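Participant: the following block contains a protein sequence and its predicted model.
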Amino acid sequence: MLISLSIRDIVLIDALDLDFHAGLGVLTGETGAGKSILLDALGLALGVRADSSLVRPEAAQGIVSTCFSLSKGHPLYAYLQESGLRIETDEILIIRRVIKADGGSRAFLNDQPISVTLLREIAGYLIEVHGQHDERGLLNPRSHRLLLDEFGHIDSMPTSQAYIYWRATEKALATAQKLKEEREQDRDWLEHAVHELLAFAPQNGEEAALAEERTTLQKGARLIEDMEAIGQWLDSTEGAIALLRQAGRRLGRIAFEHPVLGEALESIDKALNEAGEASEKLGHTAMMLDGDPLRLDGIETRLFDLRALARKHRVAPDELSSFTIELKDKLDQIEAGEQGVLALSAENDAARLAYEQSAEALSQARLSAAKRFDQAVMAELPPLKMEAARFKTKIEKLESSQWSAEGFDRVEFTISTNPGADFSPLMKIASGGELSRFMLALKVVLAGEEGTTTIIFDEIDQGVGGAVASAIGERLARLSKKAQLLVITHSPQVAARADQHWLIRKHHGRPSKTKVFATRTEVKPLDKDERLEEIARMLSGTEVTDEARAQASRLLGP
């Protein structure tokens, strides 16, 4: 709800402070008194484009401030939090707009600087203005679907959930298809690689084992050559053992001739024994080291092939075994991917069908609500002097590319103001007063269904009087029970319904700081007696008569 409006140095207003209450407030005054200036000033606080010409002459800047109080559950708080503004749920919202005379403007929310774009979004949650050139609020077709749902108490949540699930399955299917296509490109290579690797069957640690055995076999080949030469030197007919035996036999024939010769014979016998043992050991070792040459060739071939295969796949030899498993898994995934895509495709088809069924049910509910809504609006039009007007809620099915969580309906309120004329969007209504009255009819029907805090009607009674003006006043009073209303009016019937009444007038005088006469716009809150006098003026014109006062008293009631 709008609590207060403060204006400094805007056009003909040098200083103005207004306090507002709930219910119906009206502003009256003679034509040209400056009601438009008041709306222009309020528009600045709502994010309307700033024009430096609005700054009062001789002033450096103009300032407009508004204060709003909101309920704790008001949706604006969530929007402010999403926008990164720190506002407590029990805080008074203070919007301040500063316009410089030399150009430029700034906007603040509770002393936090904000952009004018953000200010316009915030204002949309707080206040709605209906005038001759207003294109917001109910005139915006984007709001019509939500308003119809609220009027008909239609729950779109099942459709929203079905839509979210459908889009999720669609995304999963697209991802699976893309992955399948990417993997299919490598299928031939994978099949060849897996076949090759499985045939080779690399083992963990195989490179080290092959290299060690290869080294051992290579070493044995070299030792056998040396041992064969040594064996020739020991065991051949001209070898060391044969010569020692000859020496022993010769020495044996003469050993008895001298004791030392006997000792020498014993030494030769020992040498023969040692040499024999050495020959046996050499023979045994040669048998152990004498491997199969083909075994060495086979080991070397396996080792070289293992390393070549590892280089081919750019992995370490010991990683070939796990790499084989990895490639086989990818190949298996291609096979499984085909089945997965089929399963996801079926799930996506079912999800889309569920969404379409839910959206169709939602559409039928909207069509039913639209009939009731149209009838309710049409019932409000004749008393507002719009007997010839026809109202119709237009519901069209969108293209599938435009379907959303809110269903597949495009909803727009349309009107035909003349007999035989085609239905057109609301903003095509030419007459400002006609438009305002039509907005009032919609507001009365939608009362309690939407959350706009404050609604302003600019000259809603333009071109009407008598019974029509009374009907407008009655409906404004009814609507003010649901929302705060501010009405600029020329109708005494409307003014008499007000909970608050302000008089807008021009004042001609000489400011204290200058000798030049100046014109100022003033806004004065009226008490009971002043209200009677003002309504009498509205009834009679320039000269207020006793008869006009009596009629004003009857309008105001007890």
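Facilitator: Happy to help now that I have it. Numbers count the residues shown, from 1 in each chain.
Participant: CA atoms for contacts and neighbours, from now on please.
Facilitator: Will do.
Participant: just checking the distance from stretch 192-204 to the centre of its chain.
Facilitator: Relative to its parent chain, stretch 192-204 has a centroid offset of 48 Å by CA atoms, centre = their mean, to the nearest Å.
Participant: check stretch 400-417 too.
Facilitator: 23 Å.
Participant: which parts of the stretch 301-450 of the chain are strands?
Facilitator: Per DSSP state E, counting those that start in this stretch, the stretch 301-450 of the chain carries strands over the ranges 390-397, 409-416, 424-425.
Participant: then the stretch 101-250 of the chain?
Facilitator: Using DSSP E, counting those that start in this stretch, strands in the stretch 101-250 of the chain cover 105-109, 112-114, 127-130.
Participant: report all helices and strands that the shortest one contacts.
Facilitator: The elements that strand 112-114 packs onto, with contact taken as 3 or more CA pairs under 8 Å, 6 or more residues apart in numbering; DSSP states H and E, are strand 105-109.
Participant: what does the strand it packs on contact?
Facilitator: 50, 93-99, 113-116, 119 (CA atoms under 8 Å, 6 or more residues apart in numbering).
Participant: and it, what's buried?
Facilitator: 105, 107-109 (16 or more other CA atoms under 10 Å).
Participant: got it, and stretch 13-32?
Facilitator: 13-14, 16, 20, 22-30.
Participant: another structure for you, compare them:
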Amino acid sequence: MLRSLDIRDMLIIDRLELSFQSGLNVLTGETGAGKSILLDSLGFVLGWRGRAELVRSGAAQGEVTAVFDLAQDHPARAVLVAAGLPVEDELILRRINTPDGRKTAYINDRRASGEMLRALSDSLVELHGQHDDKGLMDPREHQRILDDFAGLSDDLDRLSKLWRALGAAEKARDAAQIRLAAAREEEDFLRHAAQEIQAMDPQPGEDAKLDADRRLMQGAVRVGEDIAKASDALGLNGAEGQMGDAQRWLEGASGDVGDALEPPLAALATALGALSDAQAGVDRALEALSFNPSDLEDVEERLFAIRALARKHDVLPDELAAFGVEIAQKLAVLDGADADLSALDDAVAQASTRYTRAAEALRAKRIKAAAKLDKSMARELAPLRMERAVFRTLVDPAPASASGLDAVSFRVATNPGAPAGQLNKIASGGELSRFLLALKVCLTQDTSGLTLIFDEIDRGVGGATADAVGRRLAELAHEGQVLVVTHSPQVAALGGHHWRVSKRVEKGQTLSTVEGLGDGARIDEIARMLSGDRITDEARAAARALMQA
């Protein structure tokens, strides 16, 4: 139960302290007095996403504190335990907002996140806003309402996982089929290319080696003749022969001239040794440059063949070997494609079977819950002066989705003998409000400890119908706590506790005030709701009659 709400510097509220009670709490006041601001502030401290600019103009920060009493079996206790937060009979939520949008939250004086506040709020408060009945107009909301009524969140989570698994299996199968189709289109080319590369057997670095060998052979052809001439010039028919002759001639003459020829002979001997070394080097060079002319043809043929094959496949010569491996892998995919596709098809079939079974099981639960919801709605509509209305929940087949194979829709007939139809085509505004009230009651009837808040649930109804709505709200309040924002005097008259929201101007600022009303003030407020600004004795008498009815 919501025990108190403390609001500081939020919108047009400077300081406000409210103490709520069990039973039916009603808030009344002129339009624009600030009733919705109270709900915005409560939503803020509960972590709900709403309007961004909440801090009162000129204030350093806005702050809201809400205090709840928790019974021993209140579901909020389990949420607190799971989050590792202190659990007490009193739950204090506090949240601060700064003008720049920074928010800080506390749960029992421990820092907490907005997400944690929202998780708690689900077990603390159920709010019906002024525009919630628009959800009844949207068939997509009907399935959510039925699933909430049936408590199918775990089933939906499980089905959603199976749906994603089925999608992943289909995606893998489809991708394999696309790859296979693309490979099939180039299969002949791949096999021919694989044969070419296998026959060529190119090796990494081979292009550079062949090119170097070719350049060496081409160079040998150009310089070989000059080296051979040099060899001849150095040999017996050249320098070696002439120097040998000179040596013999000098040796023959040396006996006749004494020691005069010894230095020339020594120098000549040294020159002959150096000449011999030069001759040997030239011979080795000739031997290194010697090759079979067909070798150059062979090198050039392979070099040009490798380069042509590389150009054909738009790769570098050194990449041919790796390209051949890639082609071999594609061919391996082709060769094993049937088996792989069969396995992927089996995976899709298994995933589809698991999803379908779960979706059909969910459908059975929805159909059962739909019948139960229709009976509950019939019980709830009767005290709302719609005892002749017929509410039906249809569960029809729909294309597969993460939420199942069903399309849920609500159909109503508001008058006997009238055909059933969609809510937005059959029900009036006042009837929509009552349908929504009945649905809210059905959805929360098995939930303990909730504070139910209704923001103008009586919109569009008056007279005896408004009285019926008020009496149903009062009956609900016997079992817990209900807060109602209302413009209906019939509803306000049935409240156990009454607050009036009004505006005042102070130092040039408009501020909102909430005051609790005693019996006399309640009579005047309900009289104002009946007659307007001019409260007459007749209006007060009518107000007393409503309060005593």
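Facilitator: That came through fine. These numbers were taken from a predicted model, which means no experiment stands behind them.
Participant: and the TM-score between them?
Facilitator: The TM-score (TM-score structural alignment, normalised by the length of structure 2) is 0.65; 469 aligned residues with a CA RMSD of 5.7 Å.
Participant: now render the buried residues of strand 105-109 of structure 1 as JSON lines, adding distance to Arg142 of structure 1.
Facilitator: Formatted as JSON lines, these follow (distance: CA to CA, whole Å):
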{"residue": "Ser105", "distance to Arg142 of structure 1": "29"}
{"residue": "Ala107", "distance to Arg142 of structure 1": "27"}
{"residue": "Phe108", "distance to Arg142 of structure 1": "28"}
{"residue": "Leu109", "distance to Arg142 of structure 1": "27"}
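Participant: which one of the residues you listed is nearest Gln81 of structure 1?
Facilitator: Nearest to Gln81 of structure 1 among those: Leu109, at 13.0 Å, using CA to CA.
Participant: for Val116 of structure 1, see how far away that closest one is.
Facilitator: Per CA to CA, to the nearest Å, Leu109 of structure 1 is found 11 Å from Val116 of structure 1.
Participant: Leu18 of structure 1 too?
Facilitator: From Leu18 of structure 1 to Val116 of structure 1 the distance is 24 Å (CA to CA).
Participant: the longest helix along structure 2 versus strand 390-401: what angle between them?
Facilitator: Scanning structure 2 for the helix with the most residues, using DSSP state H, yields helix 320-381. If you take axes from the mean of the first three to the mean of the last three CA atoms, to 10 degrees, helix 320-381 of structure 2 sits at 180 degrees to strand 390-401.
Participant: just name whatever secondary elements helix 320-381 of structure 2 is in contact with.
Facilitator: By 3+ CA pairs under 8 Å, 6+ apart, helix 320-381 of structure 2 packs against helix 139-150, helix 153-185, helix 187-200, strand 390-401, strand 404-413, helix 429-444.
Participant: which residues does the third one contact?
Facilitator: Outside helix 187-200 of structure 2, the residues within contact range by CA under 8 Å, 6+ apart are 306, 320-321, 324, 327-328, 331.
Participant: could I get those in JSON lines, plus columns for neighbour count and distance to Met10 of structure 2?
Facilitator: Output for the contacts of helix 187-200 of structure 2, formatted as JSON lines (neighbours: other CA atoms under 10 Å; distance: CA to CA, whole Å):
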{"residue": "Ile306", "neighbour count": "23", "distance to Met10 of structure 2": "81"}
{"residue": "Leu320", "neighbour count": "24", "distance to Met10 of structure 2": "73"}
{"residue": "Ala321", "neighbour count": "18", "distance to Met10 of structure 2": "74"}
{"residue": "Gly324", "neighbour count": "20", "distance to Met10 of structure 2": "73"}
{"residue": "Ile327", "neighbour count": "19", "distance to Met10 of structure 2": "70"}
{"residue": "Ala328", "neighbour count": "16", "distance to Met10 of structure 2": "72"}
{"residue": "Leu331", "neighbour count": "18", "distance to Met10 of structure 2": "71"}
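Participant: which SSE is Ser123 of structure 2 in?
Facilitator: helix 114-124 (DSSP states H and E).
Participant: thinking again about what came up before, need the strands of the stretch 101-250 of structure 1 in CSV (columns: distance to Arg475 of structure 1).
Facilitator: Output for these, formatted as CSV (distance: least, CA to CA, whole Å):
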stretch, distance to Arg475 of structure 1
strand 105-109, 34
strand 112-114, 37
strand 127-130, 15
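Participant: narrow the contacts of strand 105-109 of structure 1 to those that are buried.
Facilitator: 50, 93-99, 114, 116, 119.
Participant: for those residues, which one is nearest Gly239 of structure 1?
Facilitator: Ile114 (111.8 Å).
Participant: which ones are touching that closest one?
Facilitator: 106-108 are the contacts of Ile114 of structure 1 under CA under 8 Å, 6+ apart.
Participant: do that again at 7 Å, thanks
Facilitator: 107-108 (CA atoms under 7 Å, 6 or more residues apart in numbering).
Participant: so how far is Glu459 of structure 1 from Ile254 of structure 1?
Facilitator: 159 Å.
Participant: revised request: answer the last question for Gly432 of structure 1.
Facilitator: Counting by CA to CA - Gly432 of structure 1 and Glu459 of structure 1 are separated by 8 Å.
Participant: between the two, who's got more neighbours?
Facilitator: With neighbours defined as other CA atoms under 10 Å, Gly432 of structure 1 and Glu459 compare such that Glu459 has more, 23 against 20.
Participant: hang on, the earlier thing: so which of the buried ones among the contacts of strand 105-109 of structure 1 are in helices?
Facilitator: Per DSSP H, these map to helices at 116, 119.
Participant: show me what stretch 505-514 of structure 2 is in contact with.
Facilitator: Contacts for stretch 505-514 of structure 2 (CA under 7 Å, 6+ apart): 12-14, 33-34, 499-504.
Participant: which of these fall within helices?
Facilitator: Per DSSP H, those never map to helices.
Participant: could the residues you listed go into JSON lines alongside distance to Leu546 of structure 2?
Facilitator: What follows is the contacts of stretch 505-514 of structure 2, written out as JSON lines (distance: CA to CA, whole Å):
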{"residue": "Ile12", "distance to Leu546 of structure 2": "32"}
{"residue": "Ile13", "distance to Leu546 of structure 2": "32"}
{"residue": "Asp14", "distance to Leu546 of structure 2": "34"}
{"residue": "Ala33", "distance to Leu546 of structure 2": "24"}
{"residue": "Gly34", "distance to Leu546 of structure 2": "25"}
{"residue": "Trp499", "distance to Leu546 of structure 2": "17"}
{"residue": "Arg500", "distance to Leu546 of structure 2": "18"}
{"residue": "Val501", "distance to Leu546 of structure 2": "21"}
{"residue": "Ser502", "distance to Leu546 of structure 2": "23"}
{"residue": "Lys503", "distance to Leu546 of structure 2": "26"}
{"residue": "Arg504", "distance to Leu546 of structure 2": "29"}
